[in-house]
Each structure stands twice: as C-alpha cells, then as structure tokens.
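In: Just need the structure, nothing else, for what follows:
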Amino acid sequence: MDPSDLTPLTDRARRLADAAHDGRRRVLGIAGAPGAGKSTLAAEIVERLDGRAVLVPMDGFHLAGAELDRLGRADRKGAPDTFDAAGYVALLRRLCHPGETDPVYAPVFDRALEEPVAGSVRVDPDLPLVVTEGNYLLLDDGSWAQVRGLLDEAWFLDPEPETRVRRLVDRHVRFGKSRPHAESWVARSDEPNARLVESGMHRADLVVRLGHHDLGAP
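Out: As a prediction, this is how the structure comes out:
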C-alpha cells in the first residue's frame, strides 16, 4: 500500500457499509498498540465515508479515576483491567443489531479531563457502519475475548516502534506530563501494554503499515 494513500482502506470500509442489510449493521474494528495512530486513522475513514459511518472508541470505557483509585489501579491506567470490558461488549452487541427506533449513545474518553464522558456519540438506527478503535479489540482474554466475534472486520495498525513511542511521549507531554514523566510512564506502563496488544495481531483480517509521518497520536 502507498503509505500516503488511504483510498484502499476507505474503499474497504465502504464495502462493509454497503454490505449492511436485514437489520444487521456492520462493525469495523481498528486495533493497535498505544500511540499507533488508531484514532486518527479511524476518524479519517469515518470522515471519508460522508455520513455513512460513526466512530465509537473503546477508550470511552475507561474506568473513572475515582474507581481506579479505589481498586488501586490508577498507576496502571490503560491496562486491560482498567476498562469496563463487559460494558464495551454489551454496547457492541447492541450496535450490531439496531432494532431500536431511538439512537444509541456511546461514551468517549476526554483526554483533557482524563475521564470518560457518557452519552457523547450518537449512533442513529439507520447508520450502516460503526468504526471502533482501541488497544484490546483482539485480546483473547476475559470479556475482551468476546470483542473479535462482534467485529465484521478487524484491522491492526502497526507503525514502526520508534515512531509510535515518540508520538506517545509527545501526546503525554501535550496533555500535561513533563517529558521525563512521560518517558517514564511510556516505558513502565504503555510499552508492557503494547506487547500485550501485539500478541493479538494474528487475529486481524488486515495488518496496516503506513509511513513514518502519516498518522499522529491525538
């Protein structure tokens, strides 16, 4: 694939939207390690589909900070057990079969607040495609193991490791961490999570490798 051309990916997503019928919405999942550029790619694909798709991020199912403190997991925020995986699965099941006449609302994660915000994404019942992205879509463990079966297609975004880590550190700095703290957090927390995420790459339908500067980590 030409690393500067997202047309093949857009066309592939459009074919999924075209295949929606008989009350069965299609769901495209984009997985990858922290900093891979998943949210940027997913947002670009949705924008190119001109109102036929909506983005529902996995990160909306982060546990709230107060709950992470109560559980003693705040220093591991971003690990698989710091999300409501069962809640995410329940939402995906609801989105797969839009039998309701009312819209479904999904949460997002607000990086400025560092908290999930409920009811942020509206999914209308006649929308043919949901694009969802996140670290653990292909993880074969606990409630996460149910996610893959709810995706009509799964992509794994796999940039060069050096590029991904640089983006990730820059993102943490942009949202308030000092650079030394950001580098320490990435090494201690994000990179062990990345190894876990990469263990599910073989479960993807497509591995996407783009160029050095195509996607950032917003």
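
In: make it CA atoms for all contacts and neighbour counts henceforth
Out: Will do.

In: Would you state the helices of the protein in chain order?
Out: Applying DSSP state H to the chain gives helices spanning 7-18, 38-48, 65-71, 85-96, 161-174, 179-185, 191-198.

In: and the second one with helix 7-18, angle?
Out: This points to helix 38-48. Relative orientation of helix 38-48 versus helix 7-18 (axes from the mean of the first three to the mean of the last three CA atoms, to 10 degrees): 70 degrees.

In: Please provide the structure for the following sequence as well, for comparison with the first:
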Amino acid sequence: MAQFAALVARARALADGPRRLLGIVGPPGAGKSTLAARIVAELGPQAVLVPMDGFHLAEAELRRLGRHARKGAIDTFDADGYVALLRRLRGPGAETVYAPEFRREIEEPVAGAIPVPASVPLVVTEGNYLLVPEHPWGRVRELLDEAWYLDVDEGLRLRRLTARHIAYGREPAAAAARARGVDQVNAELIAATAPRCDLVVRLDAPLTA
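Out: The predicted structure follows:
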C-alpha cells in the first residue's frame, strides 16, 4: 500500500497544473489496466483514463488484413489515430475531447465513449506500445509527460494472462498456448522498450480492481 500511495502522490503532483499526460506501459498481463484505473479512481475529477485499446482495429478490418489471429500485436492498432488523439488532449482548448473505448463484450472499439473535459488536468493512458521508438509509435513517447513501466514476475504475469484468456472463453490449453505464443512475442517487444520510461514500477503485491 505504501508503494501505491507513492504512485498516487506522484500522479497527483502531475495533476497540479496545466494538462499533463501520464502513460502506463507493460506487457500483457502485467496489471497496467488495473493500476491505471486505481490511480484515476484515487484522483477523482482530476484525472481521466484513456486506454490505448480504444484504437484496436475493427474485427472486420483485422480479418481483411489477415491479422485476426494476431490481435493485440503492434500492427493491429491504429497508431496514427492514437497519436492524433494524444495531440488533441495535449493542445489548448475549452471543448470536451471524446476518446474511443474497447468493449470486451463485443470485441470492438466504440467511438466517442470516453469524454475528457477541458477542466481535467491529468489524462492517464495505458497500453502495450507507448514506448516503442519506431514510427509512428515513437511519437507517443514525445507526447507523454511521464511514462511508467510496470514490471512483474514473469510466472505471475503468464498465470494472469492465461486466466484472462480462459475468462474470455478459450479452453485452458488454448489459453496457455496464446499466452506463451502470440502474446509472448508482444511481451518481448514491449520489455525491450522499458529503458525509455521515467519510472519502473514493481509492486510487492498485486492490486485489485
């Protein structure tokens, strides 16, 4: 809890002033969605959560491109659209900016689902590829005021990820194969980007949503 309190204090300091963007990065199953949601809940009206997952390509487009089996890989997201949204969120203006949200129950992104009022001083965004240096992802890091990399025990991460896939309807063997196959390729790419962060977060105990 002391670790988490320190993270909340750091995020609160970012929210003390003009609009800032905080990115939380980590491989699949690291717990970044939970951490980001908890941080935003603690800050209340000072923060809004805008996940990168809202920029998943639609199911039909993934099938058209032949990438559906690799959903979640770096080339299955609209990176340019994500960068454009972050630029809007950083820019001055009195209007509310609307961000998309990924809905697990339909496995599709939904446009305009997350309102970000101009009065909110901190936008927290979380996702896998925020620290990737290659174009066009490299522009994401330039737009973040801080980036935190969430590092967890590899065995725990794989167990979490396998359980998640089972919860989404995969058989246990298929869930384990996905976690150690396609997801592991993504995890290794993400881990290589950790040196580009401002803070490595290693929590002694997992957070709950």
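
In: most packed of the helices of structure 1?
Out: Compared across those, helix 38-48 shows the largest average neighbour count, a mean of 20 (mean count of other CA atoms under 10 Å).

In: Where does the top strand by length along structure 1 end up in structure 2?
Out: Among all segments of structure 1 classified by DSSP state E, the strand with the greatest residue count is strand 115-123. Under TM-score structural alignment, the match for strand 115-123 of structure 1 in structure 2 covers residues 108-116.

In: now do stretch 6-17 of structure 1
Out: In the comparison with structure 2, stretch 6-17 of structure 1 aligns to the range 4-15 (TM-score structural alignment).

In: Superposed on structure 2, what's the mean shift for stretch 163-171 of structure 1?
Out: Its match in structure 2 and stretch 163-171 of structure 1 itself, once the structures are fitted together, sit a mean 0.5 Å apart by mean CA distance after the TM-score superposition for structure 1.

In: want to try JSON lines for the helices of structure 1, with distance to Lys77 of structure 1 as columns?
Out: Listed next are the helices of structure 1 as JSON lines, based on distance: least, CA to CA, whole Å:
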{"stretch": "helix 7-18", "distance to Lys77 of structure 1": "31"}
{"stretch": "helix 38-48", "distance to Lys77 of structure 1": "18"}
{"stretch": "helix 65-71", "distance to Lys77 of structure 1": "8"}
{"stretch": "helix 85-96", "distance to Lys77 of structure 1": "14"}
{"stretch": "helix 161-174", "distance to Lys77 of structure 1": "13"}
{"stretch": "helix 179-185", "distance to Lys77 of structure 1": "10"}
{"stretch": "helix 191-198", "distance to Lys77 of structure 1": "10"}
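
In: of those helices, which approaches Val131 of structure 1 most closely?
Out: Nearest to Val131 of structure 1, of all the helices of structure 1, is helix 38-48, at 6.6 Å by CA to CA.

In: In structure 2, what range does that closest one match?
Out: Taking TM-score structural alignment as the measure, structure 2 aligns residues 32-42 with helix 38-48 of structure 1.
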